[in-house]
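J.: What follows is a predicted structure for the sequence shown.
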Amino acid sequence: MNFQTKYITPDIKLSCYEDSLFKTEVVFEHHMLVWFISGETKIIQAGTSYLFGPGDIFLIPRNQLATVINYPKDGLPHKTVAMHLSVERLKELYGGLSLKPKGTPPQKICCFGHHPLLQSCMASLIPYFDMQDNFPENIASLKINEAISILRIIDPAIDDILSHFDDPGKIDLVDFMEKNFMFNMPLEKFAYLTGRSLSTFNRDFRKKFNALPRHWLTEKRLELAHYQITQYKKKPAEVYLETGFEDLSHFSFSFKKHFGYAPTNLSK
């Protein structure tokens, strides 16, 4: 993979790659603010998807499941500047403010379009990536705090997201898994996001679904893939990216084993 990452600090990075696509399924430990320079990204969450291109700025809140598919486009590499807004930094910032988060924040990506203040803030970082010496930590902190201040000015509701520091609480397991089964996450991550230990997750899952988690997840993903190919005429090479499979060959093998015929038969 032709991939390059430059860091100003561990919390500020410039990512660039030129391959045909890069797919990952993630749950970020910290909020991530992203500014697009070139290329295209499709982000899939439960019940919705987003498409981002050059100039777009968005915030992916922490502890949210997402499939991220990155592409080069128009002869240009996929290139972004990403800034991590760590829980530790936000706790320090919000500690001096008399704010109370309004319950659990919404499970969605925050989109800011091509906002000039945010663009100026993120673009000002570009020259620093070519510095040979270590970037001064105090300047990096100023840049991150500047971005947070701009976010709070242009979107007052962002406080409900950035000032929410609790770990996920115990939630309805059936509802969560029915909405998020397509994300290829370790069972430990599913357990954490539903507010359970792994042993409690496995026990509750078998009780609710009368099945082992891995078998149930594979079957649900295959059924979703079958539906997308037949109803939306999608190609197998497109479907596997969005239904939790590691690669096309693994998807095709699992599909044929489950249904008795290859996914290409449906496409034809």
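T.: Arrived safely.

J.: from here on, contacts and neighbour counts on C-alpha atoms
T.: Noted.

J.: looking at this, S49 is in a strand?
T.: Yes: the assignment for S49 is a strand, going by DSSP: H, G, I helix; E, B strand; the rest coil.

J.: Name the nearest residue to it, sequence neighbours excluded.
T.: I43 (5.6 Å; C-alpha to C-alpha, 6 or more residues apart in numbering).

J.: Could you list every helix and strand in contact with the helix or strand where the one you found lies?
T.: Here I43, judged by DSSP states H and E, is contained in strand 40-45. Packing partners of strand 40-45 (3 or more C-alpha pairs under 8 Å, 6 or more residues apart in numbering; DSSP states H and E): strand 48-52, strand 66-71.

J.: most neighbours per residue, which of those?
T.: Most buried of the helices and strands packed on strand 40-45 by mean neighbour count (mean count of other C-alpha atoms under 10 Å) is strand 66-71; its value is a mean of 22.

J.: For burial, what's the neighbour tally of the closest residue to P236 other than its chain neighbours?
T.: Leaving out its chain neighbours, the residue that sits closest to P236 by C-alpha to C-alpha, 6+ apart is P263, at 6.3 Å. Residues within reach of P263, counting by other C-alpha atoms under 10 Å, total 23.

J.: Now do P263 against F181, distance only.
T.: 20 Å (C-alpha to C-alpha, to the nearest Å).

J.: cool, L90 as well?
T.: 31 Å.

J.: Second structure follows, compare the two:
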Amino acid sequence: METIDIVQHNILLSYTSKQQFSQEQFWSEHTLSMLLSGEGRVYNNEETQRYTPGTIGLLKRNQLAKTVKIPSADGKPFKSVGIILDQETLRRYSAANGLAATSPYTGKTMLKLNQNHFISGFFDSLLPYFEQPGQLTKRLSELKTKEAIELLLSHDPGLKELLFDFSEPFKIDLETFMNSHFTYNVPIKQFAKLTGRSMSTFKRDFKKAFHQTPERWLKDRRLDKAHFLISELRQRPSEVYLQVGFENFSHFSASFKQRFGYNASTVGQ
């Protein structure tokens, strides 16, 4: 078994015995996770977080972030367990307990929590369900989500500002955002959401700013970035295609040749 990702309701178990870049780069919901073995790296445009066994991390919703899963040098696989803190449950919890954010959250979007035996124990309690997934009913997963929220607030009451901020992204400068985030492999609708626009407004504003469609511009920018990494930094094509936002190597190779007239493997020769 090389790689397996199990999703049971909103509980996640990830396992891989080989280094792997995550395909999921848009985090639509808050996610709490703990690394069990191996090493994890999560990075966005602001920072990189390194996770070692026992590290507990909280990723804020509505952000672009890339992850790398790395088995340990002694042969142990990458293994993590996580839980999605969905908006519906958070809204119900907020209303039932009279808790609300005082203003839109502007703090860090990737948080490492200090060693907390209660949260560690919470994740340990989830592991048996992956051996018998049928035992984890929807009702149980909802109770587990509420338990996670309770534990987070007990750990740091100030986390209510992040958890109960239900505001949506507001309209921001499109050109600056796209030039900073074009390497993230997410649908156009996610770029529209993150810049605070409807799809129609996003496409109209994009054409005004870049004089191209989003699809064409993204493809060209990613290929130009790949060409730079290969020609100037001497990285291999097989190393860069995921970095710049392509899903698979064959599509990248064909697109590269179509744009530049030669194969990526011949650059610098």
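T.: Thanks, I have it. Note that the structure is a prediction, hence the values are computed from the model and not measured.

J.: Could you report the neighbour count for Q231 of structure 1?
T.: Neighbours of Q231 of structure 1 using other C-alpha under 10 Å come to 9.

J.: ok, it to E223 of structure 1 distance?
T.: For Q231 of structure 1 relative to E223 of structure 1 (C-alpha to C-alpha), the value is 12 Å.

J.: Show residues contacting the helix or strand where S125 of structure 2 lies.
T.: In this assignment (DSSP H and E), S125 of structure 2 forms part of helix 117-126. With C-alpha atoms under 8 Å, 6 or more residues apart in numbering as the test, helix 117-126 of structure 2 has contacts from M34, G54, I56, V81, G82, A148, L151, L152.

J.: So the fourth one lies in a strand, does it not?
T.: Spelled out, it's V81 of structure 2. Yes: counting by three-state DSSP, V81 of structure 2 is found in a strand.

J.: Find the residue at the geometric middle of structure 1.
T.: Central residue of structure 1 (C-alpha atoms, centre = their mean): A66, 3.9 Å from the mean position.

J.: List the contacts of the residue lying closest to it once chain neighbours are set aside.
T.: Closest residue in space to A66 of structure 1, ignoring its immediate chain neighbours: Q45 at 4.9 Å, by C-alpha to C-alpha, 6+ apart. Contact analysis of Q45 of structure 1 by C-alpha under 8 Å, 6+ apart lists L65, A66, T67, K108, N180.

J.: Tell me how many other residues crowd the aligned partner of G121 of structure 2 in structure 1.
T.: When structure 1 is aligned by TM-score structural alignment, G121 of structure 2 is paired with S120. By the criterion of other C-alpha under 10 Å, S120 of structure 1 has 11 neighbours.

J.: measure S120 of structure 1 to H78 of structure 1 for me?
T.: Taking C-alpha to C-alpha, one finds S120 of structure 1 at 20 Å from H78 of structure 1.

J.: My read is that R221 of structure 2 contacts F182, right?
T.: Yes: between R221 of structure 2 and F182 a contact is recorded at 7.3 Å, counting by C-alpha atoms under 8 Å.

J.: Which one of those two is surrounded by more residues?
T.: F182 (19 against 16).

J.: so what's the more buried one closest to, chain neighbours aside?
T.: L218 (6.2 Å).

J.: now E29 of structure 2
T.: R61 (4.2 Å).

J.: quick one: contacts for that neighbour?
T.: R61 of structure 2 sits in contact with W27, S28, E29, H30, T31, where contact means C-alpha under 8 Å, 6+ apart.

J.: Might you report the residue contacts of E215 of structure 2?
T.: I188.

J.: what's the average distance of the host helix or strand of it to structure 1?
T.: Secondary structure from DSSP H and E places E215 of structure 2 in helix 214-231. Comparison of helix 214-231 of structure 2 with structure 1 after fitting gives an average deviation of 2.2 Å (mean C-alpha distance after the TM-score superposition for structure 1).

J.: Having no further points to raise, I will conclude here.
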